[in-house]
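> Curious how this folds, go ahead:
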Amino acid sequence: MERVNMVKSVSRALDIINIVSMKKTGCGVTEIANQIDINKSSVYRILTTLEKYGYIEQDLDSEKYKLGYQFLDISSRLLESIDLRTEAKPFLEELESQTNEVIHLVVYDEGEVVYLEKMEGTETLRMHSKVGRRAPMHCTAVGKVILSYLPDTKVLEVIDTKGLPKHTDRTIVDPALFLEELKKVRQQGYALDLEENENGITCIGAPIFDNTENVVAAFSISGTTMRMTEERLAELKVTIIDVGKKISMRLGSRQSQVV
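Below you'll find the model as predicted:
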């Protein structure tokens, strides 16, 4: 690791924190010293300092050191400061640049999706979507992907209150078929809108998870059905799942590390 322009004592303290964090049962002074190649007295002084500020604590029975609860306080403040739109935007801009298609970011609200972000791309495409506007869940890729990760009771509540109104000839209007569709979406990790909301427009959407592993948003790539062929959708599904994992990681999700 490059140490130029770094404070050695701070660097060592961070190395120690990293080592201690890797073991649930904690680490002893000798074990830590052997891993970072500094003497035990130096390790002990650093541990004592970290303990004073709550970042490290010692188990009185085993005499091993573990992470302190100060990290929980800091992490909770970090999570509270995270803004979904801000964290997602760089990834969505890159996705727009790669695909040249319309990119949407939405959140769930009272049985519908609300558009937080829309990037127009460079290809010609007219859509009804607009930041702040609402859209149905049952016939949009973003709506379906959010519903697929919500509890069954919530899904049934949305169907009961909002219904499955027909937007095009391809809209799924049968509740049983729609529930099967949601099961498929969850298994594959993405959703498709095959001209189910607007004629001539095909979309592919993926979920975004937060630190509690709950779905908090979804995003999609939208293009004309002529451009969004089966072959292209097969390529885009890999990309969109990967981007979803990266955004989720920024929000504290661990699912992003699971393939």
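> Going by C-alpha atoms from here, please, whenever you check contacts or count neighbours.
OK.
> quick one: the strands in the stretch 1-150 of the chain?
For the stretch 1-150 of the chain, the strands defined by DSSP state E, counting those that start in this stretch occupy 56-58, 65-67, 102-109, 112-119, 134-135.
> Could you check stretch 155-168 and say which residues are buried?
Buried residues in stretch 155-168, counted by 16 or more other Cα atoms under 10 Å: 155, 158-159, 164, 167.
> farthest-separated two in those?
With Cα to Cα as the measure, no two of the buried residues of stretch 155-168 lie farther apart than Val155 and His167, at 19.4 Å.
> Include secondary structure and distance to Gly200 when you put the buried residues of stretch 155-168 into a markdown table, please.
Below are these laid out as a markdown table (DSSP: H, G, I helix; E, B strand; the rest coil; distance: Cα to Cα, whole Å):
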| residue | secondary structure | distance to Gly200 |
| --- | --- | --- |
| Val155 | helix | 27 |
| Val158 | helix | 26 |
| Ile159 | helix | 25 |
| Leu164 | coil | 20 |
| His167 | coil | 12 |
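> Hmm, Ile103 is touching Gly223, no?
No: with contact defined as Cα atoms under 8 Å, Ile103 does not reach Gly223; the gap is 9.2 Å.
> Check the gap between Lys130 and Val114 for me.
To Val114, Lys130 is 9 Å away according to Cα to Cα, to the nearest Å.
> Which one of the two is surrounded by more residues?
Using other Cα atoms under 10 Å, the more surrounded residue of Lys130 and Val114 is Val114, with 24 against 15.
> What is the neighbour count of the closest residue to that one other than its chain neighbours?
Nearest non-adjacent residue to Val114, counting by Cα to Cα, 6 or more residues apart in numbering: Arg134, 4.5 Å away. Arg134 has 18 neighbours, counted by other Cα under 10 Å.
> show me the contacts for Arg134.
112-115 (Cα atoms under 8 Å, 6 or more residues apart in numbering).
> And for the helix or strand harbouring Leu177, what's in contact with it?
Applying DSSP states H and E as the criterion places Leu177 in helix 175-188. Applying Cα under 8 Å, 6+ apart, the set of residues contacting helix 175-188 from outside is 138, 144-145, 147-149, 159, 164, 172, 191.
> residues in contact with the host helix or strand of Pro207?
Take DSSP H and E as the rule and Pro207 turns out to sit in strand 201-209. When contacts are defined by Cα under 8 Å, 6+ apart, strand 201-209 is touched by residues 140-142, 145-146, 189-195, 215-225, 228, 233, 236-237, 240-241, 244-245, 247-248, 251, 253, 255.
> and this one, so I can compare the two:
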Amino acid sequence: MPTSSAASASATDAAKPASASGGVQSLERAFDLLERMADAGGEVGLSELSASSGLPLPTIHRLMRTLVACGYVRQQSNRRYALGPRLIRLGESASRLLGTWARPYLARLVEETGETANMALLDGDEVVYVAQVPSKHSMRMFTEVGRRVLPHSTGVGKALLVDAPPGEVRALLARTGMPAATEKTITTPDGFLEALELVRGAGYAVDDNEQEMGVRCLAVPVPNSPTPAAISISGPAGRVTETATERIVPILQEVARDLSEALASTAAAHQQG
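Next up, the predicted model:
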């Protein structure tokens, strides 16, 4: 019977040793399930979670029941489970915090390149800007923090998707469509995948008048970021020339590496605390 199975699973879990990390095993498992749900697109069945995590069904059912009660997961009418609305508030707060941590690095980019610096994350199928430090030039680019754009027309979008499997990229583009923001916007999946191949080869992404005419952006991913993140500079095409690109890209890459190390150090400090 379900009741006796759950009771048996609970007794088995209670008898297990504490987590190797010294933490609470049930919490680690719950967060692992949430991450697996996110990786699967936000909606899964219990059998899928059991197959991917290796946990027995009764244990997963008990953890999911708790997550549902807390609002972090909801059960659909088809009995599958989806990420719940309470995660939105956590995600928004985490995005703002990540943007706050990034601001000193963006300020350094502005000092060393002279152009507006941005940080963006991939949120679902969209790119969201979480931080910006404006250029000191009277003619400068401005993107409102919190603004959402589609990945196919931006440098940060290319940087964020550069390592994604081609099938996932095609699926994302099919969901969003590829509307033309300008006459230079890439509007076909094949064209976008070719652009990602160029990004992999060059080590940086370019938005060459693709989101807005007269504006050129250079972007790189933040390596090993806890969530896909990219930083960029944007400025008038007349200033962000090919010659300027050769000077700016190494600065972008160095700042991205330094930001990555800072985020890793912060995460390690929190774990020790």
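> hmm, back to that, can you list the strands of the stretch 1-150 of structure 1 in JSON lines and add distance to Pro90 of structure 1?
Shown next, in JSON lines, are the strands of the stretch 1-150 of structure 1 (distance: least, Cα to Cα, whole Å):
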{"stretch": "strand 56-58", "distance to Pro90 of structure 1": "35"}
{"stretch": "strand 65-67", "distance to Pro90 of structure 1": "33"}
{"stretch": "strand 102-109", "distance to Pro90 of structure 1": "12"}
{"stretch": "strand 112-119", "distance to Pro90 of structure 1": "11"}
{"stretch": "strand 134-135", "distance to Pro90 of structure 1": "23"}
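> okay, those strands, which one's buried deepest?
strand 65-67 (a mean of 24; mean count of other Cα atoms under 10 Å).
> before we move on, the earlier item: list just the nearest of the contacts of helix 175-188 of structure 1 to Gln35 of structure 1.
Tyr149 (42.2 Å).
> What's the match for that closest one in structure 2?
Matched to structure 2 by TM-score structural alignment, Tyr149 of structure 1 sits across from Asp163.
> That match: neighbour count?
The tally of other residues near Asp163 of structure 2 (other Cα under 10 Å) stands at 14.
> try Lys183 of structure 1
15.
> Next one: the counterpart of it in structure 2 from Arg175 of structure 2, what distance?
Superposed on structure 2 with TM-score structural alignment, Lys183 of structure 1 falls opposite Glu197. From Glu197 of structure 2 across to Arg175 of structure 2, the span is 21 Å (Cα to Cα).
> Tell me how many other residues surround Met136 of structure 2.
One correction, residue 136 of structure 2 is Lys, not Met. For Lys136 of structure 2, the count of nearby residues is 12 (other Cα under 10 Å).
> Report the contact partners of it.
If you count contacts by Cα under 8 Å, 6+ apart, then Lys136 of structure 2 has 110, 114-115 around it.
> One more pass at 7 Å, please.
Going by Cα atoms under 7 Å, 6 or more residues apart in numbering, Lys136 of structure 2 touches Gly114.
> Tell me which residue of structure 1 lines up with it.
So Lys136 of structure 2 corresponds to Thr122, using TM-score structural alignment.
> how near is Gly132 of structure 1 to Met249 of structure 1?
25 Å.
> Check Asn214 of structure 1 too.
In terms of Cα to Cα, Asn214 of structure 1 sits 13 Å off from Met249 of structure 1.
> try Asp174 of structure 1
Distance from Asp174 of structure 1 to Met249 of structure 1, by Cα to Cα: 35 Å.
> picking up where we left off before, quick one, which of Gly132 and Met249 of structure 1 is more surrounded?
Remark: of Gly132 of structure 1 and Met249, Met249 carries more neighbours, 19 against 13, as counted by other Cα under 10 Å.
> Can you give me every residue that contacts the residue mapped onto the more buried one from structure 2?
Under the alignment (TM-score structural alignment), Met249 of structure 1 pairs with Glu261 of structure 2. The contact partners of Glu261 of structure 2, by Cα under 7 Å, 6+ apart, come to none.
> in the stretch 51-200 of structure 2, which spans are helices?
Remark: helices assigned in the stretch 51-200 of structure 2 by DSSP state H, counting those that start in this stretch are 57-70, 86-113, 155-161, 166-176, 189-202.
> Quick check: the fourth one compared with structure 1, mean distance?
It stands for helix 166-176 of structure 2. With mean Cα distance after the TM-score superposition for structure 1, helix 166-176 of structure 2 departs from structure 1 by a mean of 1.5 Å once superposed.
> circling back: Phe209 of structure 1 versus the residue nearest to Val114 of structure 1, what's the distance?
21 Å.
> now Leu14 of structure 1
Computed as Cα to Cα, the Leu14 of structure 1 to Phe209 of structure 1 distance reads 28 Å.
> same check, this time on Ala217 of structure 1
7 Å.
> before we move on, what about Ile46 of structure 1?
36 Å.
> More neighbours: which of these two?
Phe209 (25 against 20).
> Identify the residue spatially nearest to that one, adjacent ones excluded.
Nearest to Phe209 of structure 1 is Val215, by Cα to Cα, 6+ apart, at 4.4 Å.
> and the one you found, what is it in contact with?
Contacts of Val215 of structure 1 by Cα under 7 Å, 6+ apart are 146, 149, 207-209.
> switch to 8 Å and redo it
146, 149-150, 207-209.
> ok, now Val243 of structure 1?
Contacts of Val243 of structure 1 by Cα under 8 Å, 6+ apart are Phe91.
> which SS state does it fall under?
Following DSSP: H, G, I helix; E, B strand; the rest coil, the label given to Val243 of structure 1 is helix.
> Against Ile208 of structure 1, how distant is it?
Applying Cα to Cα to Val243 of structure 1 and Ile208 of structure 1 gives a distance of 9 Å.
> got it, and Ile16 of structure 1?
33 Å.
> Could you find the counterpart of Leu84 of structure 1 in structure 2?
Match for Leu84 of structure 1 (TM-score structural alignment): Leu98.
> Ser81 of structure 1: how many residues sit nearby?
Neighbours of Ser81 of structure 1 (other Cα under 10 Å): 9.
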